[in-house]
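Student: Quick one, structure for this:
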Amino acid sequence: MSDQRVLIIEDEKSLVDVLTYNFENEGFEVLSATDGMDGLNQARAHHPDIIILDVMLPVMEGLEVCRQLRGDSRTSDIPVLMLTAKSEEVDEIVGFRMGADDYVTKPFKLKPLIQRVKALLRRSKSGEPSKELVSKHGIEVDRLNHRALAGGDVLDLTPTEFDLLWTLVRKPGRPFKRSDLMEACRGEDALSLERTIDVHIRSLRQKLGTYADLVETVRGVGYRFRETEPS
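Tutor: Take a look at the predicted model:
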């Protein structure tokens, strides 16, 4: 029997009952909350092994719950699987802005959901070092908390600019084609044409200020982050 604890934050009582029954049959201890604030408080008090979090919740919406979970040292390491009834919200939910680890769109089948939960738990217990933070030449990008800094100063980046910086910084010296960068940018403000990458890069450089030269143009290819620090 498993001694792992799952917290279900969901306001649909019938779904909570079904999930509780099935997870208890799998050997889990189950906690539940029917609004976002109660769920956040339970997560802080009981530190479950994993959280199943609905997007549409009373008192505090699921995305805000997720953001606060990730910003709290007591809960930042807990895997979060989000539930949504709107498939078009997928990019926002699984995007690193809020820190969700996975999502399932309603209606869903129970067996695949349970398998996803178990997979997230295996990953969180594997002991692998975190790959959510990169730092190079004074630029730091924290994907878990969606925060980027240049010389210690927080950058006010759009989702697309953030994804661009993350993609470039984690592979210094590697040239990226514009098409590759477009694929990496799934933010809601990303446009579909490759040439718009140039506009986003220009804006990113402006916000980087004295660090702008770290983002280099590779003629005939695209862009890269400098492998060696400028003198």
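
Student: Please count neighbours and contacts with C-alpha atoms only from this point.
Tutor: Noted.

Student: In this structure, mark out all the strands, start to finish.
Tutor: Secondary structure of the chain (DSSP state E): strands located at 5-9, 29-33, 50-54, 80-84, 102-105, 133-136, 139-142, 147-150, 153-154, 176-177, 215-218, 222-225.

Student: Need those in a markdown table (columns: distance to residue 202).
Tutor: What follows is these, written out as a markdown table (distance: least, CA to CA, whole Å):
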| stretch | distance to residue 202 |
| --- | --- |
| strand 5-9 | 41 |
| strand 29-33 | 45 |
| strand 50-54 | 37 |
| strand 80-84 | 34 |
| strand 102-105 | 32 |
| strand 133-136 | 20 |
| strand 139-142 | 17 |
| strand 147-150 | 16 |
| strand 153-154 | 18 |
| strand 176-177 | 16 |
| strand 215-218 | 10 |
| strand 222-225 | 11 |
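
Student: Could I get these in a markdown table, plus columns for mean neighbour count and distance to residue 42?
Tutor: Below are the strands of the chain laid out as a markdown table (neighbours: other CA atoms under 10 Å; distance: least, CA to CA, whole Å):
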| stretch | mean neighbour count | distance to residue 42 |
| --- | --- | --- |
| strand 5-9 | 24 | 8 |
| strand 29-33 | 19 | 8 |
| strand 50-54 | 25 | 10 |
| strand 80-84 | 23 | 14 |
| strand 102-105 | 19 | 20 |
| strand 133-136 | 16 | 27 |
| strand 139-142 | 22 | 26 |
| strand 147-150 | 19 | 26 |
| strand 153-154 | 13 | 31 |
| strand 176-177 | 18 | 44 |
| strand 215-218 | 17 | 43 |
| strand 222-225 | 22 | 42 |
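
Student: And those strands: which comes nearest residue 183?
Tutor: Proximity to residue 183 (CA to CA) singles out strand 176-177 among these, at 10.0 Å.

Student: so what does the closest one touch, helix or strand wise?
Tutor: strand 222-225 (3 or more CA pairs under 8 Å, 6 or more residues apart in numbering; DSSP states H and E).

Student: quick one more, to check against the first:
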Amino acid sequence: MIYFLEDDNSIRELVVYTMNSTGFDAVGFSKPREFWAAMEQELPSLILLDIMLPEEDGLQILKKLRAASATKKLPVMMLTAKDSEYDKVLGLDSGADDYMPKPFGMMELMARIKALLRRAGAAEENAREYALGGLFVSPARHLVKVDGKEVQLTLKEFELLCYLLENDGVVLTRDKILTRIWGYDFDGETRTVDVHVRTLRQKLGSCGGIVETVRGVGYKIDWKG
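Tutor: Okay, here's the model as predicted:
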């Protein structure tokens, strides 16, 4: 869900219509009090926020969002008629993730929204840490520990482990693993996956058994954390 707070009816209706027509779920609000009421019911995945608003301006709203633990990392894009460098810097310094001055084209706006959502998704995934028994993995810090001791993995081994953890309980075929980790197929040759799984298990020692073989299909990790 995307929330758009904008008091100009024509702009708000056009943007909301365009977002809903291109696969997003979007709702528009003309006044901050309507926006805050909706925030109490459901948090969106992204907020488009005008600066010049009745009741309270967009920068005040942004500061409130960044001050609250539930919304401090929520992606926010500022949309405003102001295009001076000062206003842009002020918005970004206040915690905005992106900034787009009016007038703007719908295609560019949609592209910027998609890019911001991708960045937010990647950041959220990287911020996640995994703990399973004696195994600890931090993708953001590129850190793996087994029973409290750091384990050195090659880049491919680390990416393979993270890919399996991201897909907890899902069986990943060798072809999927090849495409994701190596970026291409080996014309049906999947031995390289088996070799890397074997060395990964060896390096994980007592925790190596978390990587399960699904005969005739591929590999998976069963982890509920």
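
Student: After superposing, what score do the chains get?
Tutor: The TM-score (TM-score structural alignment, normalised by the length of the second structure) is 0.53; 124 aligned residues with a CA RMSD of 1.5 Å.

Student: thinking again about what came up before, nearest approach to residue 161 of the first structure belongs to which of the strands of the first structure?
Tutor: Sorting the strands of the first structure by CA to CA, the top spot, which is the nearest, belongs to strand 147-150 at 10.1 Å.

Student: Pull up the aligned stretch in the second structure for that closest one.
Tutor: Using TM-score structural alignment, strand 147-150 of the first structure lines up with nothing in the second structure.

Student: Show me which residues of the longest helix along the second structure are buried.
Tutor: Using DSSP state H, we find that the single longest helix of the second structure is helix 106-127. Using 16 or more other CA atoms under 10 Å as the test for burial, helix 106-127 of the second structure gives 109, 110, 112, 113, 116, 117, 120.

Student: And the helices in the second structure?
Tutor: Using DSSP H, the helices found in the second structure span residues 9-21, 32-41, 58-67, 85-93, 106-127, 155-166, 174-177, 191-204.

Student: Format those as CSV; extra columns: distance to residue 144 of the second structure.
Tutor: As requested, the helices of the second structure are exported to CSV (distance: least, CA to CA, whole Å):
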stretch, distance to residue 144 of the second structure
helix 9-21, 41
helix 32-41, 38
helix 58-67, 31
helix 85-93, 34
helix 106-127, 14
helix 155-166, 8
helix 174-177, 20
helix 191-204, 9
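
Student: Ok, which of those helices comes nearest residue 99 of the second structure?
Tutor: Using CA to CA, the helices of the second structure put helix 85-93 closest to residue 99 of the second structure, at 6.8 Å.

Student: now for the closest one, which elements pack on it?
Tutor: The contact analysis (3+ CA pairs under 8 Å, 6+ apart) places helix 85-93 of the second structure against strand 98-101.

Student: Tell me the residues of the first structure aligned with stretch 110-117 of the second structure.
Tutor: Counting by TM-score structural alignment, stretch 110-117 of the second structure corresponds to 114-121 in the first structure.

Student: what's next to the matching stretch, contact-wise?
Tutor: Contacts of stretch 114-121 of the first structure from elsewhere in the structure, counted by CA atoms under 8 Å, 6 or more residues apart in numbering, are 23, 49, 50, 79, 81, 101.

Student: Now with 7 Å, please.
Tutor: residue 79 (CA atoms under 7 Å, 6 or more residues apart in numbering).

Student: That stretch vs the second structure - mean distance after superposition?
Tutor: Its matched residues in the second structure lie on average 0.7 Å from stretch 114-121 of the first structure after superposition (mean CA distance after the TM-score superposition for the first structure).

Student: Residue 156 of the second structure matches what in the first structure?
Tutor: Checking with TM-score structural alignment, residue 156 of the second structure has no match.

Student: Any figure for the gap between residue 156 of the second structure and residue 63 of the second structure?
Tutor: For residue 156 of the second structure, the distance to residue 63 of the second structure (CA to CA, to the nearest Å) stands at 41 Å.

Student: Nearest residue to residue 154 of the first structure in space, ignoring adjacent ones along the chain?
Tutor: residue 148 (5.9 Å; CA to CA, 6 or more residues apart in numbering).

Student: Nearest to residue 91 of the first structure, out of the strands of the first structure?
Tutor: Here strand 102-105 is closest among the strands of the first structure (CA to CA), at 9.9 Å.

Student: Report the aligned residue range of the second structure for the closest one.
Tutor: Counting by TM-score structural alignment, strand 102-105 of the first structure falls onto residues 98-101 of the second structure.

Student: From residue 55 of the second structure, how far out is the residue nearest the centre of the second structure?
Tutor: The second structure has residue 121 as the residue nearest its centroid, 0.7 Å off, counting by CA atoms, centre = their mean. Counting by CA to CA, the gap from residue 121 of the second structure to residue 55 of the second structure is 32 Å.

Student: what does stretch 62-81 of the second structure contact?
Tutor: With contacts defined as CA under 7 Å, 6+ apart, stretch 62-81 of the second structure is touched by 45-51, 94-102, 120.

Student: What lies in contact with the match of strand 102-105 of the first structure?
Tutor: With CA under 7 Å, 6+ apart, stretch 98-101 of the second structure has contacts from 76, 77, 78, 79, 80, 81, 82, 83, 88.

Student: now that stretch, how far from the centre of its chain.
Tutor: Distance, stretch centre to chain centre, for stretch 98-101 of the second structure: 20 Å (CA atoms, centre = their mean, to the nearest Å).

Student: out of the contacts of stretch 98-101 of the second structure, which one sits closest to residue 193 of the second structure?
Tutor: Nearest to residue 193 of the second structure among these, with distances taken as CA to CA, is residue 76, at 40.1 Å.

Student: Now do the same for the closest one: its match in the first structure.
Tutor: Match for residue 76 of the second structure (TM-score structural alignment): residue 80.

Student: separation between that match and residue 215 of the first structure?
Tutor: Using CA to CA, residue 80 of the first structure is found at 33 Å from residue 215 of the first structure.

Student: Kindly report the same for residue 184 of the first structure.
Tutor: 16 Å.

Student: Likewise for residue 106 of the first structure?
Tutor: Counting by CA to CA, the gap from residue 106 of the first structure to residue 215 of the first structure is 41 Å.
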